[in-house]
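Engineer: Next comes the sequence, and after it the predicted model I'd like to discuss.
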Amino acid sequence: MKTNQNTKIEAGNVYLVPYERGHVLKYHEWMKSEELQQLTASEPLTLDEEYKMQESWRNDNNKCTFIILSKEVYNKSCQNEIDSMVGDVNLFLNDDEDLTTAEIEIMIAEPAARGKGFGKEALLCMIRYGFESLKLETITAKIGYSNHPSISMFTKLGFQEESKSDVFEEITYKLKLTDHIKQFVIDSIPQYEIVKYR
């Protein structure tokens, strides 16, 4: 999405930066993992396909993608984004007739970065970006039956089960962005700030 191509989101422990060509090689290495393929319902791509995918997502007005960086590693590594990458978070506006609703996806790909709160903080940042910058009113998420950590995280943030698909073995959750939810998100990430990227 070109809307966020110059946007960097800073929070307490993470930075969110636009998914750029320079990130693709490490992202491609992540996606060779069968575990991540299963968790994200993804098919393995060649490196060339991954580069084309990144370019298409960047130019697609309905796909808002960010790479999640560990703030600690970033600041210790002379601002090396590649060394700091821990995952990604995305908003997909899948309905051209309703641009107030988007589907959110999050992945903490680096095993050593899991269980440290990066996912929750990145998710909260993306939700806030969604209602403040993209004017979203509803966010949905599709989570596999066996992905218990994600189910726990999303439900604790207020997402409610909407439907189940035994065919795809996934649950669809929905979060209505009420004033109460918005205030909860804002209070949960007080260090949230949008700054110019590059």
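Structural biologist: Perfect, I can see it now.
Engineer: from here on, contacts and neighbour counts on C-alpha atoms
Structural biologist: Fine.
Engineer: This structure: strands as residue ranges?
Structural biologist: 7-10, 14-18, 63-70, 85-92, 101-108, 138-144, 160-165, 170-176, 193-196 (DSSP state E).
Engineer: distance of the most centrally placed residue in the chain from residue 113?
Structural biologist: In the chain, the residue lying closest to the centroid (C-alpha atoms, centre = their mean) is residue 89, at 1.1 Å. From residue 89 across to residue 113, the span is 15 Å (C-alpha to C-alpha, to the nearest Å).
Engineer: Could you do residue 149 as well?
Structural biologist: According to C-alpha to C-alpha, residue 149 stands 14 Å off from residue 113.
Engineer: for comparison:
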Amino acid sequence: MLLKDLLKGENLYLTSFKEEDLSIFESWYNNIAFLRSYDMVAAFPVSQIELKDMLKDIRQAHDRYIFAVRIKVDNRLIGVTGFENILWNNGTAVIYIGIGDTLSRGKGFGSEALALTMEFGFEELNLHRIQLNVLSYNEPAISLYEKLGFKREGTYREFIHRDSKRYDMYLYGILRSEWEHKANK
């Protein structure tokens, strides 16, 4: 029996982070525009030492996975994806993605990377439900999530304060049966 080569897509593959990736990862964590779309916490620079510690913590945790997103043709690191807050007894997890390489945005890499991560979650981790949060101003991400089958399930009104304005945070989710139905089309 030939098993599927999980974590490999047409243009990308997902790997672990390597020591030599830290300088690129650090540049993303020093890009405030990236951070304001990627995370809900205050956008502040993070050093390589802090990122190394964060990666170590994730690798040692039992409720989180992190992957480096790489382009196949040149092995270039362009993003990060993974799961956090995995509740094994319920089969649920929060998924995340960020394409840190600005030149790689808008080319379908985010869609492919997120689809690979979802496939890993449903097929390898045996998850029943994958969910995520997105800020209302992040329209490209919202479009991506809906294209991949996520359903908007709720809104935290005026959740985040950025640039003297309040923005909603949307809650999205997809069930295994919905993902299977979409994958088999």
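Structural biologist: Yes, it's here. Small disclaimer: the values here were computed from a predicted structure and weren't measured.
Engineer: if you count what's nearby, which of residue 149 and residue 113 of structure 1 comes out ahead?
Structural biologist: residue 113 (15 against 9; other C-alpha atoms under 10 Å).
Engineer: Aligned to the more buried one, what sits in structure 2?
Structural biologist: Using TM-score structural alignment as the criterion, residue 113 of structure 1 maps onto residue 104 of structure 2.
Engineer: hang on, that match packs against residue 77?
Structural biologist: No - Residue 104 of structure 2 is beyond contact range of residue 77, at 10.0 Å (criterion: C-alpha atoms under 8 Å).
Engineer: With distance to residue 41 of structure 1 as added columns, please give the strands of structure 1 in JSON lines.
Structural biologist: Formatted as JSON lines, those follow (distance: least, C-alpha to C-alpha, whole Å):
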{"stretch": "strand 7-10", "distance to residue 41 of structure 1": "27"}
{"stretch": "strand 14-18", "distance to residue 41 of structure 1": "22"}
{"stretch": "strand 63-70", "distance to residue 41 of structure 1": "17"}
{"stretch": "strand 85-92", "distance to residue 41 of structure 1": "14"}
{"stretch": "strand 101-108", "distance to residue 41 of structure 1": "11"}
{"stretch": "strand 138-144", "distance to residue 41 of structure 1": "9"}
{"stretch": "strand 160-165", "distance to residue 41 of structure 1": "14"}
{"stretch": "strand 170-176", "distance to residue 41 of structure 1": "10"}
{"stretch": "strand 193-196", "distance to residue 41 of structure 1": "31"}
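Engineer: can you tell which of the ones you listed is closest to residue 76 of structure 1?
Structural biologist: With C-alpha to C-alpha as the criterion, residue 76 of structure 1 lies closest to strand 63-70 of the strands of structure 1, at 10.0 Å.
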